[in-house]
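Q: Make a model of this:
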Amino acid sequence: MSAPAEAGIAGRSPDAPVGIGIVGCGAISGQYLATLNTLDGVRLVAVADLDPARAEAVAKAHDGVRALPVPDLLADGAVDVVLILTMPAAHAEVALQAIAAGKDVYLEKPLAATTAEAGAVLAAAAERGVRVGCAPDTVLGTGIQTARRTIDDGLIGRPISATATMMTPGHERWHPNPDFYYVPGGGPLLDMGPYYVTSLVTLLGPVVSVIGAASRTHDSRLIGSGPRQGELIPVSIDTHVTGVLVHASGAVSTMVMSFDAVATVSANIEVHGERGSLVVPDPNHFSGDVKLFRLDGTAWETLPESAGYRNSSRGFGLADMAGTPEGLEPRAGGSLAFHVLEVMESLLRSAGTGHSIPIVSTCLRPEPVPLS
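A: Here you go, the predicted structure:
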């Protein structure tokens, strides 16, 4: 992937790579590290972690990368963008520190633990004149982007509805320390929902209201692997969430996110229009087959890739932001991430009250990604 010629970091030469500093060297960092080494236009220069040994290990494995304390990384002139890969509870705190230092920030999803914290991040960034980007960037791959182009080209006619389904029996079956999935801030919606809601907004536009319902099947979960195998952990949140999203376009999406089911044979996302139906690949991945059934057709047809970044992986959203011309909202931008967070937070609130909740925020439908 090559960044556009006019990069978006104020004061930088368009030909200079954007310096990236990572805060948080946990498990997810490995996926970003593998990608950053392959991307034009960005260069990893520093890493930081609460565990200095973990940061040192990353630095030793990557030529020219320095392990620094967080304050030093934020003050480093070689760092243009701070990539925040901490636990979600720390996202806002670290982002605000980076913004105060004049850095652009890109965060692993979600943008923050709450919309109140996320709003503070966006307000601080606007005041300081820096940009905010946020995962997921899976929507920039050929899977979601080909589906989007199919809709934009009118092949299904006016979109009427969509379904988004994620069914799993729970992450405790494989994760050695799954506690955080079953406390406030966790659960199937906040864990996996960003992939699905971001995809639905990319495909159908912003959401204006939601109504949700939720349940909890078990009050405890049994850890299935690792040194804590066999240990019971408490469950303090709902683990099956369903909801209806009304889009500004008039389309209506139905979501089911569950840690209580075994499996599903249904598509991860389907979009239905007046002239056709579309099967959209798993939004947790960057690619996959897009299938179309036309109104007068006789079978599903697999569409060729027609849009999106080929062979993409975590970090493409960061590079896309770094190459976005100054003054333009990145495709994986802060306003989109805030809108997605408000949709999810409102679904959970609606599940508790039984009432439809209007969505206050909105966002631009991100610009499409040409096939590249």
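Q: alpha carbons only for contacts and neighbour counts from here, please
A: OK.
Q: residues of stretch 61-70 that come out buried?
A: Neighbour counts over stretch 61-70 (16 or more other Cα atoms under 10 Å) mark 65-70 as buried.
Q: meant to ask about stretch 251-264, not that
A: Neighbour-count burial for stretch 251-264 flags 251-260 (criterion: 16+ other Cα under 10 Å).
Q: how about the strands in the stretch 201-350 of the chain?
A: Using DSSP state E, counting those that start in this stretch, the strands of the stretch 201-350 of the chain run over 207-215, 220-222, 232-234, 240-247, 252-258, 269-273, 276-280, 290-294, 301-303.
Q: Proceed likewise with the subsequent sequence, for comparison:
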Amino acid sequence: MTGPLGVAIVGCGTISHQYLANLTAFPGVRVVACADIDPERAREVAARYGVPVAVAPEEAISHPDVELVVNLTIPAAHASVALAAVRAGRHVYNEKPFTVDRESGAELVEAAAAAGVLLGSAPDTFLGAGLQTAARLVAEGSIGTPLTALTLLQTPGPESWHPSPEFLFQRGAGPLFDMGPYYLTALVTLFGPARRVAAVGRRARRERVIGSGPRAGTRFAVEVPTHTAALLEFAAGQAATMVFSFDSPLCRAGFIEITGTEATMEVPDPNAFGGEVRLRRAGDDEWVPVPTTGSTAGRGLGVLDMAQAVREGRPHRATGELGLHVLDTMLAVAESAERAEFLPIGSTCPVPAPLPEDWDPHAVRFG
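A: The predicted structure follows:
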């Protein structure tokens, strides 16, 4: 096929607005349908973004003009929705986490390979200007040999602002599985795949209270650790110290530092597409900013790169293998915290190729 790639959005919750704002503006894709288990929500979102069709998820997956399904359902539904789309011959891009367990993730990767379709996974923030610039600096040797990383995410938790936060405190979420994919994906794209991990986890409260929206004041159960600290070793020998917490009154997020033999690099927030990259070499009194190049368009870059890969017959970058390795690593972190021991990480993945520095998502067209 030629022309813009036909896309269906399945799951019209909060995150869908960030995707739709971009995907409806990229000439390389055409959003054909919005779908949700709540028909009214699908209609409202479709109308807001000028999408012609609002249907149930199964109808969107089988729509004749849909070539790629963007799966924005809750984590517990990622595997089943994606597998249905793959079996229907559709390419699939899953929101993070890839799935909620290794078995369903591996089944999905195998099914996509057997069906001859592409499989992608969020986050695609590593395709933004900030992390692409950081990756080029590492590859060019600007910090010498990479040795270690420090990452930090501390917030009070999303229940204060999210109108329906319960799923963020259920299996497949919590700070590790909700925010960990951004930090781990960034490190894997900079260092390569992880090898083993040791971790501790804590749950500060068994209940939380919704702080905004029509259900403000509603209490709900917390099912997962809300603070996780991990020591991670990579296959190439680097080490990372990582903290993921929803228990801190002090909000500190987006912190990544990479230390090499020649310099330390301050990496932008991995939950953003832009940001400043700074270097500090031995003897420097101050951080030195490095100009960034690339796109800051936002969520959907991974979908567009997949569309381009489909049309050009080349590999894409935000792959299912990368998403599965990040999931495997997070599961190993959680299991290590439960068992109080170092655990190996059994999976691996290829490191994504860099984007061309002049890649412009608004200039990608087909036919």
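Q: on that earlier part again, as a markdown table, the buried residues of stretch 61-70 of the first structure with secondary structure would be great.
A: Listed next are these as a markdown table, based on DSSP: H, G, I helix; E, B strand; the rest coil:
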| residue | secondary structure |
| --- | --- |
| 65 | coil |
| 66 | strand |
| 67 | strand |
| 68 | coil |
| 69 | coil |
| 70 | helix |
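Q: can you redo these as JSON lines with distance to residue 125 of the first structure?
A: As requested, the buried residues of stretch 61-70 of the first structure are exported to JSON lines (distance: Cα to Cα, whole Å):
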{"residue": "65", "distance to residue 125 of the first structure": "26"}
{"residue": "66", "distance to residue 125 of the first structure": "26"}
{"residue": "67", "distance to residue 125 of the first structure": "26"}
{"residue": "68", "distance to residue 125 of the first structure": "24"}
{"residue": "69", "distance to residue 125 of the first structure": "23"}
{"residue": "70", "distance to residue 125 of the first structure": "19"}
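Q: Would you mind checking which of the buried residues of stretch 251-264 of the first structure is nearest to residue 193 of the first structure?
A: Distances from residue 193 of the first structure to those, taken as Cα to Cα, are shortest for residue 257 (7.1 Å).
Q: What residue in the second structure is paired with that closest one?
A: Under the alignment defined by TM-score structural alignment, residue 257 of the first structure is paired with residue 244 of the second structure.
Q: can you pull the contacts of the corresponding residue of the second structure for residue 228 of the first structure?
A: Aligned by TM-score structural alignment, residue 228 of the first structure pairs with residue 215 of the second structure. Residue 215 of the second structure makes contact with 163-164, according to Cα atoms under 8 Å, 6 or more residues apart in numbering.
Q: go on, residue 347 of the second structure?
A: 324-325, 328.
Q: swap the cut-off to 10 Å and go again
A: Each residue near residue 347 of the second structure by Cα atoms under 10 Å, 6 or more residues apart in numbering is listed here: 102, 106, 193-195, 321-322, 324-329.
Q: Quickly name whichever of those residues is closest to residue 201 of the second structure.
A: When those are ranked by distance to residue 201 of the second structure (Cα to Cα), residue 329 comes first, at 14.8 Å.
Q: Which residue lies closest in space to the closest one, excluding its sequence neighbours?
A: Leaving aside its sequence neighbours, residue 329 of the second structure sits nearest to residue 345 (Cα to Cα, 6 or more residues apart in numbering; 6.1 Å).
Q: ok, the one you found to residue 159 of the second structure distance?
A: 32 Å (Cα to Cα, to the nearest Å).
Q: Residue 242 of the second structure now?
A: From residue 242 of the second structure to residue 159 of the second structure the distance is 23 Å (Cα to Cα).
Q: repeat for residue 199 of the second structure
A: To residue 159 of the second structure, residue 199 of the second structure is 25 Å away according to Cα to Cα.
Q: Neighbour count for the two, which is higher?
A: Between residue 199 of the second structure and residue 159, residue 199 has the larger neighbour count (other Cα atoms under 10 Å), namely 24 against 20.
Q: So what does the more buried one match up with in the first structure?
A: Superposed on the first structure with TM-score structural alignment, residue 199 of the second structure falls opposite residue 212.
Q: List the contacts of residue 132 of the first structure.
A: Contact partners of residue 132 of the first structure, counting by Cα under 10 Å, 6+ apart, are 81-82, 95, 99, 103-107, 111, 121-122, 125-126, 318, 321, 329-330, 332-335, 337.
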